[in-house]
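[1] quick one: sequence and predicted model below, then my questions.
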Amino acid sequence: MRYSDASASESSGFSINTRYSFTEKLLINPKMNLNLQTNTNGSGEKRGVVPSCRLIYRLNNNVSLELEARGEWITEEQNGVTDETTTYYLNTGYRAVF
């Protein structure tokens, strides 16, 4: 959880991040972020839902392959105008420990 009260806006958010092992080499890492930002002058607010899921496959103790899918659903209201944005990401890579 986080909260911020700045001069221009108030922000709050909630995050959950978990990790489950299916096998010794395969892990799943689902996450969820919920965000709310409200302008202190009453001109608008921004709401966001950001789920993601990462698959981690350990090749050995030093190298793993990762695949992450993430979506972002953002609704922003400013002075009576509503804007909805939907974005999707797919990332892949590797992690090596030297």
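    Received the coordinates, thanks.

[2] please count neighbours and contacts with C-alpha atoms only from this point.
    OK.

[3] spit out the contact partners of residue 71.
    Residue 71 makes contacts with 50, 51, 52, 86, 87, 88, 89, as judged by CA atoms under 8 Å, 6 or more residues apart in numbering.

[4] going by distance to residue 35, which of these wins?
    In terms of CA to CA, no member of those lies closer to residue 35 than residue 50, at 8.4 Å.

[5] which SSE is the closest one in?
    strand 44-58 (DSSP states H and E).

[6] go through the next helix-or-strand element following that strand and flag the buried ones.
    The C-terminal neighbour of strand 44-58 among helices and strands, as given by DSSP H and E, is strand 63-78. Judged by neighbour count using 16 or more other CA atoms under 10 Å, the buried positions of strand 63-78 are 64, 66, 68, 70, 71, 72, 74, 75, 76.

[7] second structure for comparison follows:
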Amino acid sequence: MAEPLPPQVSLRIFREFVGLTLQQVAEAVREQGVPITADGLNNVELGRKPGSEALMLAVARALNIKRLHIRQAADICEWVDAVRHTQGTKAKAA
């Protein structure tokens, strides 16, 4: 019997929730030594092109996502709460 599939969450959903543009994420990924353009990242987000493991790890680091967050809904909720807390802290500091 096949393993059940984990919840599927688009990278775009994570990226937009964090408030980053394609360009910002692409720059953060390139800083980690993985070549990508905003258009290339868009193609991966839309499923037009597969993302390499190196790219996916670099994007996850840029969005502060742990591998576990992609697989378990409870961890996604924990991540969302942490991002909201961080965004609230930044807003108060501004």
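    Nice, I can see it. Predicted model only: the values in this text are computed from it and were never measured.

[8] got a TM-score for the pair?
    Scored against TM-score structural alignment, normalised by the length of structure 2, the superposed chains reach a TM-score of 0.20; 35 aligned residues with a CA RMSD of 4.0 Å.

[9] give me the distance between residue 69 of structure 1 and residue 88 of structure 1.
    8 Å (CA to CA, to the nearest Å).

[10] sorry, back to before: any chance of the buried residues of strand 63-78 of structure 1 in TSV with distance to residue 16 of structure 1 as columns?
    Shown next, in TSV, are the buried residues of strand 63-78 of structure 1 (distance: CA to CA, whole Å):
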residue	distance to residue 16 of structure 1
64	23
66	19
68	16
70	14
71	15
72	15
74	18
75	21
76	23
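
[11] what's the most distant pair in those?
    64 and 76 (37.7 Å).

[12] could you measure from the residue nearest to residue 63 of structure 1 when sequence neighbours are not counted over to residue 66 of structure 1?
    In space, and not counting its chain neighbours, residue 63 of structure 1 is closest to residue 96: 4.5 Å by CA to CA, 6 or more residues apart in numbering. The gap separating residue 96 of structure 1 from residue 66 of structure 1 is 11 Å, by CA to CA.

[13] same question, residue 52 of structure 1
    From residue 52 of structure 1 to residue 66 of structure 1 the distance is 13 Å (CA to CA).

[14] the strand holding residue 50 of structure 1 to strand 63-78, inter-axis angle?
    170 degrees (axes from the mean of the first three to the mean of the last three CA atoms, to 10 degrees).

[15] just checking, what packs against strand 44-58 of structure 1?
    strand 26-39, strand 63-78 (3 or more CA pairs under 8 Å, 6 or more residues apart in numbering; DSSP states H and E).

[16] kind regards, and thank you for your time.
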